[in-house]
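Student: Return atomic coordinates for the entry below.
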Amino acid sequence: MASPADPTAPLRIALVAGEASGDILGAGLMRALKARHPAVEFIGVGGPRMEAEGLRSYFPLERLAVMGLVEVLGRLPELLARRRRLARTLIAARPDVFIGIDAPDFNIGLEHRLRQAGISTVHYVSPSVWAWRQNRVLKIRQACDLMLALFPFEAQFYDRHGVNVRFVGHPLADDIPLEADRQAARERLDLPQDESIVALLPGSRGGEVARLGGLFLDAAERLRALRPGIRFVLPCASPERRVQLEQMVAGRDLPLTLLDGRSHEALAACDAVLIASGTATLEALLYKRPMVVAYSVAPMTYRILKRLVKSPWISLPNLLAERLLVPELLQDAATPEAMAQLLSPLLDGGEVQTEGFDLIHRALRRDASSQAAAAVLELAGRG
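Tutor: This next block holds a predicted model:
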């Protein structure tokens, strides 16, 4: 008979990811789990990367991808019905462990139901409970056997609230080199070596681009008036975003290169970044590129968040640094003039930012997927 830690003993793991970033994290975790325990089966919900690693996905990941507080209301009946059906399916399948990857509003309720049914549960990527709706930590404590935290300040928060937590680091910090080769990236993108280049990253979702894309392009025009020799690069997250951005660019006199994806190459190639708040700010940090962060949401969503958010900052670089390391321009403050004025001096230096970024990168570089896999297998009794 196989022992509990026998890598040949069958193991069934369920995973649910709710958007593209979760698909990337889930695929890395699945690879690390297979390396440690080859006899593993994966079921649940994920995207193309997780499916390529062997996940049997019950429905497309895109059905869970919703942005904003107000925006989710129209999809709520469908999301609740999907969660009920998925809970029944997974309880019948009896996985050894369930792993909810991000998507907390969907996954934590699912984890609670599965844990009540006797299934061990893990949540990978902490929701922002340290910033707002802190009472959610009580529900998390009831729903999760283990929280896998990407950032040290999250682990400290959960420790204080009695939640079993493991700080695993961030996979991007493992993947992105400590020193990115700007010259090589410019060669790959056919960009000039001797000109200042600013990357524009207005977000990956249609709503984000609708609110920020025009503002970012206006800021680029103003920055060009301050620095006539400057160039811009703008990675498009999908074919749909490219069409959307091409319409915004039409009629503008900007030396701008649109890219199909390739956001990491754009960050490696540029001198500074104008960027929407979100995971991309961590990527810019890891590439050590000075940045200005801007964000805008639906007015009602902003009014709600303004009352609820406890943290003095919204961007990951500032949260990780525990100080105002990068400028943040939110809602009405996110004007093209303000963006251009804050970006311009970063092209001459930005060392205060980049030195802080290097310290953070080294702290997050912990072989995260392997750390997470070890914690999951330990919970399953296979460690």
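Student: Only C-alpha atoms from now on, for both contacts and neighbour counts.
Tutor: Will do.
Student: any chance you could map the helices in the stretch 1-150 of the chain?
Tutor: Counting by DSSP state H, counting those that start in this stretch, one finds helices in the stretch 1-150 of the chain at the ranges 20-36, 48-52, 76-93, 104-116, 136-143.
Student: Would you mark the buried spots in the longest one?
Tutor: By that I understand helix 76-93. Taking 16 or more other C-alpha atoms under 10 Å as the neighbour-count basis, helix 76-93 is seen to contain the buried residues Leu79, Arg83, Leu86, Ala87, Leu90.
Student: Show me the residue at the heart of the chain, geometrically.
Tutor: If you average the C-alpha coordinates of the chain and look for the closest C-alpha using C-alpha atoms, centre = their mean, you land on Thr279, 3.6 Å from that point.
Student: Can you name the residues that contact that residue?
Tutor: Neighbouring residues of Thr279 by C-alpha atoms under 8 Å, 6 or more residues apart in numbering: Leu316.
Student: How much space separates Val165 from Leu316?
Tutor: Distance of Val165 to Leu316, computed by C-alpha to C-alpha, to the nearest Å: 20 Å.
Student: can you pull the buried residues of the helix ranked longest in the chain?
Tutor: Among the elements of the chain assigned as helix by DSSP state H, the one spanning the most residues is helix 206-226. For helix 206-226, a neighbour-count test (16+ other C-alpha under 10 Å) marks 206-224 as buried.
Student: One more: stretch 126-145?
Tutor: By neighbour count on 16+ other C-alpha under 10 Å, the buried set for stretch 126-145 is 126-130, 132, 137, 140-145.
Student: right, and the pair among these with maximum separation?
Tutor: When those are compared pair by pair using C-alpha to C-alpha, the farthest-apart members prove to be Trp132 and Asp145, with a separation of 22.1 Å.
Student: In three-state terms, label Thr257 for me.
Tutor: Using DSSP: H, G, I helix; E, B strand; the rest coil, the three-state assignment for Thr257 comes out as strand.
Student: Nearest residue to it in space, ignoring adjacent ones along the chain?
Tutor: In space, and not counting its chain neighbours, Thr257 is closest to Val233: 4.7 Å by C-alpha to C-alpha, 6 or more residues apart in numbering.
Student: Now show me the structure for the sequence below, then we'll compare the two:
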Amino acid sequence: MKYYLIAGEASGDLHGSNLMKALKLKDPKAEFRYFGGDLMMAVSPGLAMHYSEMAFMGFVEVIANLNSIFKNIKTAKQDILAFQPDVVILIDFPGFNMKIADFAKEKGFKVFYYISPKVWAWNQKRVLKIKKFVDRMFCILPFEVEFYKKWGMDVDYVGNPILDAIVSNPPDELFKITHNLDVRPIIALLPGSRKQELEKVLPEMVRTADRFPEYQFVIAGAPSFSEDDYSAYLEGRKIAVIFNATYNLLLNSKAAIVTSGTATLETALLKIPQVVVYKGNPVSIAIARMLVKIKYISLVNLVMDQTIVKELIQEDCTSRIIADELDLILNDPLYRTEMLINYDELAIRMGEPGASGRAAALMFAYLNT
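Tutor: Reported below is the predicted structural model:
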């Protein structure tokens, strides 16, 4: 069968690539066309657009880039019509993908949604549009099943694909040697995969290094950026940037400073103590605070429904406050141990690996009934 996938950011590229691998096992003659990234390209040819041209986050940023967004939506619609897929599989990225869901359903294509939009966070009435445009929803967070049930929608919980990615990651026992790092313990910096995250968050992250000369700080590079993109924010500091090795960087780290997003959950499931940070356009943050109806921004705290990791947002996202929290993680054994114990409970709630395979099996079954 012919599958059209749309992933608009780095995490979607990861989960899309694993789903494609699982679909190929079910359907060896599968044809793929997609909006995605390097990981999906490694599974199959068929790239229509790279996510680096699409990822805009924040109300102000989206408004400033509306022309590009509308152009990308038009490109996706034309490409779907040209490809004539058996199914359109949308991966998170709701602002873009809900418009594609409407279009694809209208044109008679089956629509699957893999990784639910965060409709539980704000404007919950968007579920009504999902019920109208989406044939099947495949969720990866355990609390989403009950949420959708309240709206009269039956969804499939397949587990979380992050677990698949972690299990399939070969550990590098010689990581420091492989990447020419020194003997000091590592603090991992995960600034995110969007340009505005580098601009707003990375400078605060790197200034934190001044308080911890006994540690080496290492940046997990996103594939959509180059080393030069990062060096512009280092202010003369010697901080290594390592690409395509985020899990091994975390596994070899004493702690991590992580921009809010999927990476917070990955870091927790890899059992690395972390502080979660986020800083955006002040207007975007002010609007978000009025609209968003959830207590937390990190997936770790959302799944556990309590504060497991510290969240430093906007005015709290300063190098001084980050350093204070990092000092607790590194030097207060009780604080560190409590976080790790909570990580163990989180892992139990998230379930077993195999999400990509379960999602692919269900999708294949639905398409053949």
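Student: After superposition, what's the TM-score here?
Tutor: Comparing the two superposed chains by TM-score structural alignment, normalised by the length of the second structure, the resulting TM-score equals 0.90, with 365 aligned residues with a C-alpha RMSD of 2.5 Å.
Student: what does the residue nearest to the centre of the first structure align to in the second structure?
Tutor: Alignment note: Thr279 of the first structure maps to Thr262 in the second structure; criterion TM-score structural alignment.
Student: Contacts only, for the alignment partner in the second structure of Gln116 of the first structure.
Tutor: The equivalent of Gln116 of the first structure in the second structure is Glu106 (alignment by TM-score structural alignment). Listed by C-alpha under 8 Å, 6+ apart, the contact set of Glu106 of the second structure is empty.
Student: Glu106 of the second structure and Val134 of the second structure: what is the separation?
Tutor: 11 Å.
Student: for Glu61 of the second structure, same thing?
Tutor: With distances defined as C-alpha to C-alpha, the gap from Glu61 of the second structure to Val134 of the second structure amounts to 27 Å.
Student: And for Ala240 of the second structure?
Tutor: When distance is defined by C-alpha to C-alpha, Ala240 of the second structure is 43 Å away from Val134 of the second structure.
Student: One more: Leu163 of the second structure?
Tutor: For Leu163 of the second structure, the distance to Val134 of the second structure - C-alpha to C-alpha - is 25 Å.
Student: just Ser168 of the second structure next, same as before
Tutor: Between Ser168 of the second structure and Val134 of the second structure the distance is 30 Å, computed by C-alpha to C-alpha.
Student: Show me what Trp122 of the second structure aligns to in the first structure.
Tutor: For Trp122 of the second structure, the aligned position in the first structure is Trp132, judged by TM-score structural alignment.
Student: I should have written Ile285 of the second structure there, sorry.
Tutor: Here Ile285 of the second structure is matched to Tyr302 in the first structure, going by TM-score structural alignment.
Student: One more: Asp210 of the second structure?
Tutor: Going residue by residue (TM-score structural alignment), Asp210 of the second structure aligns to Glu221.
Student: give the contact list for its match.
Tutor: By C-alpha under 8 Å, 6+ apart, Glu221 of the first structure lies in contact with Leu254.
Student: and what of Ile314 of the first structure?
Tutor: The contact partners of Ile314 of the first structure, taken as C-alpha under 8 Å, 6+ apart, are Ser277, Glu328.
Student: Which position in the second structure pairs with it?
Tutor: With TM-score structural alignment as the criterion, Ile314 of the first structure pairs with Ile297.
Student: now Gly18 of the first structure
Tutor: Under the alignment (TM-score structural alignment), Gly18 of the first structure maps onto Gly8.
Student: is it true that its match touches Tyr51?
Tutor: Yes: the pair formed by Gly8 of the second structure and Tyr51 meets the contact definition of C-alpha atoms under 8 Å, at 4.8 Å.
Student: When these two are compared, which one has more neighbours?
Tutor: Neighbours were counted for Gly8 of the second structure and for Tyr51 using other C-alpha atoms under 10 Å; Gly8 has more, 26 against 20.
Student: show me the contacts for that one.
Tutor: Listed by C-alpha under 8 Å, 6+ apart, the contact set of Gly8 of the second structure reads Phe35, Gly36, His50, Tyr51, Ser52, Met54, Ala55, Ile91, Asp92, Phe93.
Student: can you list those in TSV and add distance to Val111 of the second structure?
Tutor: Shown next, in TSV, are these (distance: C-alpha to C-alpha, whole Å):
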residue	distance to Val111 of the second structure
Phe35	15
Gly36	17
His50	21
Tyr51	20
Ser52	24
Met54	21
Ala55	22
Ile91	11
Asp92	13
Phe93	15
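Student: residues near the residue nearest to Pro282 of the second structure when sequence neighbours are not counted, how many?
Tutor: By the measure of C-alpha to C-alpha, 6+ apart, the closest residue to Pro282 of the second structure outside its immediate chain neighbours is Gln314, 7.8 Å from it. Using other C-alpha under 10 Å, Gln314 of the second structure has 17 other residues around it.
Student: Can you tell me how far the aligned residue in the first structure for Lys24 of the second structure is from Ser21 of the first structure?
Tutor: When the first structure is aligned by TM-score structural alignment, Lys24 of the second structure is paired with Lys34. For Lys34 of the first structure, the distance to Ser21 of the first structure equals 20 Å [C-alpha to C-alpha].
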